[in-house]
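Novice: No letters, just coordinates:
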């Protein structure tokens, strides 16, 4: 019997909750019937899911599973942890779950998590972000000056290059705020995010949080992770198309392997960098699609829309000050194509890593979250002189396991994780920038060769169509 059940009976004088197994818990994994286990207690979050600040889809991804590790990673005492635990007290506690004894790996990771907290690694360095703010302000000022004084193509291109660097650096801060990794106060970090995100870079923080948090929970799941669902443009593994396509539980639609998808995927290793150069335009589109989709529950929708309008207003006015159409186009396309380096940074830590299918990662109970992140993520090697360029994305494994941690403390956590992995025979993958790019191209080419020999399946022949028309 879990300690929590025994404790309740002894201290509150109430009947103990029924004890269920992990297999029985898995039966409650559907919309409208969402049970999750946290620290031995099973909660029915079916009704609460729609009110979850992170989005209903996150709880549905963890439905029927022990969500303890994910809960502790995202609800630390330095962020929303206190509020989350208060909410748990009001959710239906329907059962307790029998969990097998902790493994040596579980114990070691729990101790590491406690040490990270007790050693003050969640504490944010004010000086770090002050310096970062000065750097970003300098880039913005330089961009304004260079743009307003540009009188030839070369000057417009240079101004665009500085703007690209500004957009990249702002994105890193936006990433920090979306994880509540600066002040650890949700609203305060949201305000910083609205300024640095939709107002000055044109990307909705709400869209980013919704998509990115799902990516963190189900990293590299072919069916659930939106960050690897890019058909018809890309497919990092044949599992995304070998059965005629993939049903996305995030997008709620089929990514169909049709003739267009086959052609693009067959040559995706050639298209990768050109598409990354224009990927920012897609982020603009996705931002507007979310904020204008009133069927999706969203906090501060009006604020997000207003901030996006501010971005397009000031950027349009700035570009209009340039003396010719040629200079305006040179500035816009240079800035947005060079900003594509950011999209390479986003994909490089996961595109070449293994994938799996479904919402639950196959591993020993209690080890799923740790093993999932080590299996699906990799770091990039960096040094004191170029850490600024990567913006914290180079420490991807540590970040995925400790998503609320301030960026500047991730290197220390990486060292500790590497020691843990060495002691338990696990791989902590970390490669250089060029090798990381080479591995992406290799993975894309490998999938491309499979796509060329895979038959295109019409929608009427697909498994989805068969399911929709099943009888009996």
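Specialist: Looks like it arrived, so ask away. This one's a predicted model, so the numbers in the text were calculated from it and none came from an experiment.

Novice: When you work out contacts or count neighbours from here on, use the C-alpha atoms and nothing else.
Specialist: Will do.

Novice: pretty sure residue 41 contacts residue 4?
Specialist: Yes: checked against Cα atoms under 8 Å, the pair residue 41 and residue 4 is within contact range at 7.2 Å.

Novice: Looking at those two, which is more packed in?
Specialist: residue 41 (22 against 16; other Cα atoms under 10 Å).

Novice: want to compare, so here's the second one:
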């Protein structure tokens, strides 16, 4: 295990030191007290920052900083940021001290707690080595040919859908169907592409990626770039953590995991409110209900966000998609109802594609309310699994069949994720961490199995509470 658990020092509990450390020494015990929205401290590379006033200015949103209030945010900081020198330059104004190297506050622990911390130290150390290996292998460098081909695919399918619509939709239902397939396929693939640009995987500077992100998210998909980045950053920061990860916030329609069903049952009894249906049948409702809800949520949330937050650049990037789409469809259909129906089905199939792929990586895993931050590796793998590699799986999932690697290295271009997989698997094996890989159809089916189990847990908890009243 390396150093003995009883020989831990405060310096062992952080990841690395930082040049030009502030002179003020602060204990971990003191840092942990400042874990509130109006009193927010974080630690990055031994430096303590008071980010209470900064968090509203944070480009990634204030919530992601609040998630790590009173905690060591070094690993999440390293995962999200590429331009380190620039970030440190601006962050210096918020430095208030450094972790006391002779801090004794974390040494007042049981042997079991010390062993747990020592294991985390070893995992973090080994993970840094894997990331360094990825950098040495050039895995954070994008293939411009790959992204050019992705751009061509999306634009070609979009143009083809309108060509088919103009030339065949008036005379053939098959023409309408083919146009529909090309349209939602273009938007689904644009979804995987915008995902890369949202993580700044292509260009060095985030703002340059932002411009391309506006094209794919706004002009092609008709959604808000800023809204997506805000929500997705929260998901990455605390995946599968109840109340923090927006991607598992499916109530009141679905319950997931083993903790949320019990919490939901308690709310049902306390508020004397029964759901629209018993959760014991949610696995039958999800196949169509899940995509339907995602379709409505996307349409409502993206416009609500840009209007409320006054994101006018996003609004400008979004509107052309709607203007072009409805102009083209109305020219052929000459009916607002038919145009709206075509649009809804396009969104429904696109939303279904996204929903099934995104959920088979996460809700089938551990969904919990434990906010204890262990290590970046443990946090991400706890709520994430992979699917097998094949040319179809890579295309169909946008390379998110390597979801584990993506969550560990969110800025890595997706076409390189499979190359780092052997090192990640080796690291997990060394530390006894369960690394799960499933076949595609098995992963999709597991969504229904997981929902069935969660529904049964809700029913058992609900019945037990009612019997005790």
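Specialist: Received it, and whenever you're ready, just let me know what you need. Since the structure is predicted, the reported quantities are computational estimates derived from the model, not experimental observations.

Novice: Got a TM-score for the pair?
Specialist: The TM-score (TM-score structural alignment, normalised by the length of the second structure) is 0.85; 433 aligned residues with a Cα RMSD of 2.9 Å.

Novice: And the strands in the stretch 251-400 of the first structure?
Specialist: 253-256, 379-380 (DSSP state E, counting those that start in this stretch).

Novice: now swap in the second structure and tell me
Specialist: In the second structure, the segments counted as strands under DSSP state E are 25-26, 35-36, 39-44, 47-50, 71-72, 95-99, 386-387, 437-438.

Novice: With distance to residue 338 of the second structure added, can I get these in TSV?
Specialist: Shown next, in TSV, are the strands of the second structure (distance: least, Cα to Cα, whole Å):
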stretch	distance to residue 338 of the second structure
strand 25-26	65
strand 35-36	51
strand 39-44	52
strand 47-50	55
strand 71-72	53
strand 95-99	58
strand 386-387	38
strand 437-438	40
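
Novice: Quick one, which of these gets closest to residue 216 of the second structure.
Specialist: Judged by Cα to Cα, the one of the strands of the second structure that comes nearest to residue 216 of the second structure is strand 386-387, at 25.4 Å.

Novice: Tell me which residue of the second structure matches up with residue 401 of the first structure.
Specialist: In the second structure, the residue matched to residue 401 of the first structure (TM-score structural alignment) is residue 408.

Novice: doesn't residue 379 make contact with its match?
Specialist: No: judged on Cα under 8 Å, residue 408 of the second structure makes no contact with residue 379 at a distance of 9.4 Å.

Novice: what range in the second structure does the biggest helix by length in the first structure sit on?
Specialist: Taking DSSP state H as the criterion, the first structure has its longest helix at helix 153-178. Under TM-score structural alignment, helix 153-178 of the first structure corresponds to residues 173-198 of the second structure.

Novice: mean distance, that stretch to its aligned residues in the first structure?
Specialist: In this overlay with the first structure, the average offset of stretch 173-198 of the second structure from its partner residues is 0.9 Å by mean Cα distance after the TM-score superposition for the first structure.

Novice: Identify the residue range in the first structure corresponding to stretch 422-429 of the second structure.
Specialist: So stretch 422-429 of the second structure sits over residues 415-422 in the first structure, by TM-score structural alignment.

Novice: Of the strands of the stretch 251-400 of the first structure, give the one that comes closest to residue 419 of the first structure.
Specialist: Nearest of the strands of the stretch 251-400 of the first structure (Cα to Cα): strand 379-380, 15.1 Å.

Novice: The second structure: matching residues for that closest one?
Specialist: Against the second structure, strand 379-380 of the first structure falls on residues 386-387 (TM-score structural alignment).

Novice: how much does the matching stretch stray from the first structure?
Specialist: Mean deviation for stretch 386-387 of the second structure: 1.0 Å (mean Cα distance after the TM-score superposition for the first structure).

Novice: List of residues touching that stretch?
Specialist: Residues from elsewhere that reach stretch 386-387 of the second structure (Cα atoms under 8 Å, 6 or more residues apart in numbering): 361, 393, 400-404, 436-440, 443.

Novice: let's see 10 Å
Specialist: 357, 360-362, 393-394, 397, 399-406, 435-444 (Cα atoms under 10 Å, 6 or more residues apart in numbering).

Novice: Give the buried subset of those as a ChimeraX selection command.
Specialist: The ChimeraX command for the buried members of the contacts of stretch 386-387 of the second structure (criterion: 16 or more other Cα atoms under 10 Å) is given here:
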select :357,360,361,362,393,394,397,399,400,401,402,403,404,405,406,435,437,438,440,443,444
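
Novice: Now do the counterpart of residue 114 of the first structure in the second structure: how many residues are near it, please.
Specialist: In the second structure, residue 114 of the first structure lines up with residue 132, judged by TM-score structural alignment. Other residues near residue 132 of the second structure come to 12 when the count uses other Cα under 10 Å.

Novice: Right, I'll call it a day here.
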